[in-house]
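Visitor: Task: produce atomic coordinates for the following.
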Amino acid sequence: MKYTSTRNGSIVTSFEDAICSGYAPDGGLFVPECLPPITTTHLQNWSALTYPELSQTILRLFIAPDEVPEHALQNICTSAFEGFENPAHAVPVIQVGSIFVAELFHGPTFCFKDLGMRTVVNLLSYFSQKRQRSITLLVSTTGDTGPAAVRAVSDIGNPLLTILVHYPEGQISEFQRKQLTTVDSSCVRVATFQGGGDDMDRPIKNLLSQQSYTDSNTLLTGVNSYNIGRPLMQMVHYVWTYLRVLEELGKIPGDPDVKLDIVLPTGAMGNLAGGYMAKKMGLPLGKLNAGVNANDITHRVVQTGEFYKSETMLKTLSDAINIQVPYNFERLLFYLTNGQHDLVRAWMTTMDATNRLNLDREWLTVLQRDFNSARLSDEEMCTTIRSTQEQFGYLVDPHTAIAIGAAQKLGCGLDRVTTVHPTVILATASPCKFEESVTAAITGAGWAAYLQNGFPAAARGITELPERSPIVYLAKAGGTLSSWQAEWEERARAIVADLGAANGYRCVTQSK
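Guide: Got it, this is the predicted structure:
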């Protein structure tokens, strides 16, 4: 399997180069040259596989054996799920009320990012050792990506694989911050910046594109969901969830009468892109429904075709999906147009230059065939947490609550089903990570009861560890976002060099 850019079909590269590069060289996102079909026979053969086995089987469709031999891929997938509550069945699928909930948060950092991140980091570690080339990961996080990446890098303990992670100051939960600042590893650096959730994206993209191979044994890459490895791995939990729901319904996989409608909290659209790719391959999915908060660019484009960046990032109680421009929308456009590189390039050139893109009525109609959306306020999200607990005894985090509330608005809530398809909520995180938001919904007494009766023991251990002060990137008075970003880029470049020195190698990037 080869990989190409969403913006240029003449760019063709290997899986190794695609996953190690992050962005394509023209600024686009890597996608497989083709999507192999998922047939009824596949689904029936896969139904008895464990989660690591299913991951290995699906990844093999996208990774040639001469890049990663079978035994190596098996080790990568098996070790990725060590630390999960039940590695063989990493994603429990349960029924709550009248719909299904896929609990994606039973990994070591209590969120769905573990499902994709740990395998991606394992693959990068494999390639670093295969080539004896050091790799530094550059990450910006609004809450869950960073802890998952830091934990994966720390667990591997490969001195050739290091990470610099950034988070927006005051815009992630206390627990998420502690997941970053309590890690003691020479392979990890943590920085916070005084800006909006995706304000570090441009400096990171610049660093990735400006690499100088003065030292040919060094590489910078990113593992946010623009990296093709993330949506590839996120396809796995869609297939797994489909198979488990069919089991619950007593149906045979591939039954033509059963499709799943999916509702999920949506930020950068990586999870949504994984689902759409799986659907394009033949997985029997109906609508993919995005739940969003007040930072609602995804909702606006699905409902009106207006893909406009907002002027400001709004603080919400569901910070992990705070986003101004979800980069995976580019992959959705690529598959929406059946791979029209030129059209995607024209659209994204307009978006990059103006922060605005208008889909005409024809393409909006195509988008709405597969996607729907709903927006929730903080108040509505809190109401959803309370009502879900009161009616069903099921406590959810604020992001899962966004999905449940979106399902209710779209006519397929926990207490009623008006669609012809079974509905699945993707529960993306444990409530243990969001004390402030959950307390706002169920009061301090409710949180105290959860601490006593439901809080994971492993999470409690993190809260008791000493923190290390992060590096701070300032937004200096009188400056502009672009001037701040230029300074942050230089700070990151210096930290990357320090990481290399601390781990016995030299990584050089060109200054603008």
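
Visitor: switch to C-alpha atoms for all contacts and neighbour counts from now on
Guide: Noted.

Visitor: can you give me the strands for the stretch 101-250 of the chain?
Guide: 134-140, 161-168, 188-193, 218-222 (DSSP state E, counting those that start in this stretch).

Visitor: what about these, which gets the closest to Cys20?
Guide: For the strands of the stretch 101-250 of the chain, the distance to Cys20 is smallest for strand 218-222, at 5.8 Å, taking CA to CA.

Visitor: Can you spell out which helices and strands pack onto that closest one?
Guide: helix 15-21, strand 134-140, helix 201-209 (3 or more CA pairs under 8 Å, 6 or more residues apart in numbering; DSSP states H and E).

Visitor: nearest spatial neighbour of Lys2, skipping sequence neighbours?
Guide: Ser14 (5.1 Å; CA to CA, 6 or more residues apart in numbering).

Visitor: if I look at that neighbour, how far off is Ala64?
Guide: Ser14 sits 9 Å away from Ala64, going by CA to CA, to the nearest Å.

Visitor: Common neighbours of the two, please.
Guide: Both Ser14 and Ala64 are in contact with Met1, where contact means CA atoms under 8 Å, 6 or more residues apart in numbering.

Visitor: before we go on, could you also do this sequence so I can check it against the first one:
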Amino acid sequence: MQLNNLKDPNQMVDYATAVKTGLGNNQGLFFPPKVPQLPNVNELLAMSTTARNFHILQPLVKANISDDALRSIIANVFTFQSPLKKINEQVACLELFHGPTLAFKDFGARFMANCLQHFSKQQQSSEKITILTATSGDTGAAVAHAFHGLDNIEVVILFPQGKISELQQKMFTTLSGNIRTVAVAGDFDDCQKLVKQSFDDVDLVRAVGLNSANSINVSRLFAQICYYFDAVAQLPVAQRDQCVVAVPSGNFGNLCAGIMAQTMGLPIKRFIASTNLNDTVPRYLKDGIWSPNDTVETLSNAMDVSKPNNWPRIEYMIESGQFARQDLSGLAVDEMQTENTLKTLYQMGYISEPHAAVAYQGLQDSLAEDELGIFLGTAHPAKFKSSVEAILNIELPLPDAIAECAEKTDLSTNMSADYVSLRNYILG
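Guide: As a prediction, this is how the structure comes out:
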């Protein structure tokens, strides 16, 4: 299957090229011109997760990855579960934080790393690859751990200084070897801007084999499709066509993957894009005007994004007639609502964290009596230990994955939001 550059219709590439280059000409995103539809979805939902994931991913990558190789990659990547935790008779949380870095980003980052490693071995290439990525929280840890120690791959991770939780930060800034981390004096949008400037620098791209592991890389998007099928497979058969999914949304890759899943045939009735005060998309869905404001710091910091990179993919799905605009609504949740929703969930016997609370509030605002709601739990509550403990007045134990890095030294470098400084750092 060929992938189009959404900004340059003349650029069409195969899956391997899209994964290895990240962004296309003019900073364009790669995307399938037509998302393939899967036959016999009910049969897929009855399969094991591993078998099902093969049938989901095979049509998307078959031009570059053999069936045997894909099965091997799937066996390496999907080594943890996505349980659907019941909150009440009408609502459940899809827990996506049971991977090695306790966040949903583990799915995409591990799949991308395994694909890149496969392509390198396939071509017997010794060329160096430099992964440059920006994180507003969980991407950093997932990418760092997925690529740590891989031959011929250097990783540079940018994050907004002082704007992510300390425990989130420690999970990727305490590694060494081929992982380098940079605390940028600015917000996440500043970090994304630096990444885009780097990809516009043709000489730099060639010099270091620049690639990105952000959700702009289509490999991450493809892997995330799989857990939407996991969610629906755990629902009673009779209720599947009344399923409503609320997605905590920042850069909008997670929602895009869900929309792709529905397009492939998964019976999801509609989606809710739940954001925090960075409400560019909910406002756009309401009035049709795209007007990003300055990024605002919130409790749900991984969603502190006012210019979401993945929105053009969703827009393309709507404009090309593959996804119905009426199947998507948006809701912005303020800080007081986030705190109150966390408390509500706790009173119901479920300890959550700010991002999932934002998604849950999306369901509360619009779920009909005959609908079944799923909200995505994108990170373990302990990754936001200080805020969750303060809001709920409880003490959270640290999972082993976090406790192991909490006492380690932060190895990140401080830098201004200046492209020349970053370029010199990457080359150095």
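
Visitor: How close are the two chains, by TM-score?
Guide: The TM-score (TM-score structural alignment, normalised by the length of the second structure) is 0.94; 425 aligned residues with a CA RMSD of 2.1 Å.

Visitor: nearest to Glu464 of the first structure, of the helices and strands packed on strand 218-222 of the first structure?
Guide: Closest among those, using CA to CA: strand 134-140, at 25.0 Å.

Visitor: which residue numbers in the second structure go with that closest one?
Guide: The alignment of strand 134-140 of the first structure onto the second structure (TM-score structural alignment) spans residues 128-134.

Visitor: Next, the buried residues of the matching stretch.
Guide: Ile129, Thr130, Ile131, Leu132, Thr133, Ala134 (16 or more other CA atoms under 10 Å).

Visitor: try stretch 173-190 of the first structure
Guide: Buried residues in stretch 173-190 of the first structure (16+ other CA under 10 Å): 173, 175-183, 187-190.

Visitor: out of the residues you listed, who's nearest Glu362 of the first structure?
Guide: Using CA to CA, these come closest to Glu362 of the first structure at Ser173, 40.8 Å.

Visitor: nearest residue to the closest one other than its sequence neighbours?
Guide: Nearest to Ser173 of the first structure is Phe434, by CA to CA, 6+ apart, at 5.9 Å.

Visitor: what's the counterpart of the one you found in the second structure?
Guide: So, by TM-score structural alignment, Phe434 of the first structure is matched to Phe384.

Visitor: surely that match meets Ile351?
Guide: No: using CA atoms under 8 Å, Phe384 of the second structure makes no contact with Ile351, being 11.6 Å away.

Visitor: which of those two has more neighbours?
Guide: Counted by other CA atoms under 10 Å, Phe384 of the second structure and Ile351 do not tie: Phe384 has more neighbours, with 23 against 19.

Visitor: Relative to Gly428 of the second structure, how far out is that one?
Guide: For Phe384 of the second structure relative to Gly428 of the second structure (CA to CA), the value is 34 Å.

Visitor: do Lys286 of the second structure as well
Guide: 47 Å.

Visitor: Among those two, which residue is more densely surrounded?
Guide: Using other CA under 10 Å as the criterion, Lys286 of the second structure and Gly428 rank with Lys286 on top: 11 against 6.

Visitor: What strand or helix carries the nearest residue to that one once chain neighbours are set aside?
Guide: Closest residue to Lys286 of the second structure apart from its sequence neighbours, by CA to CA, 6+ apart: Gly330 at 8.0 Å. Under the criterion of DSSP states H and E, Gly330 of the second structure resides in strand 328-332.
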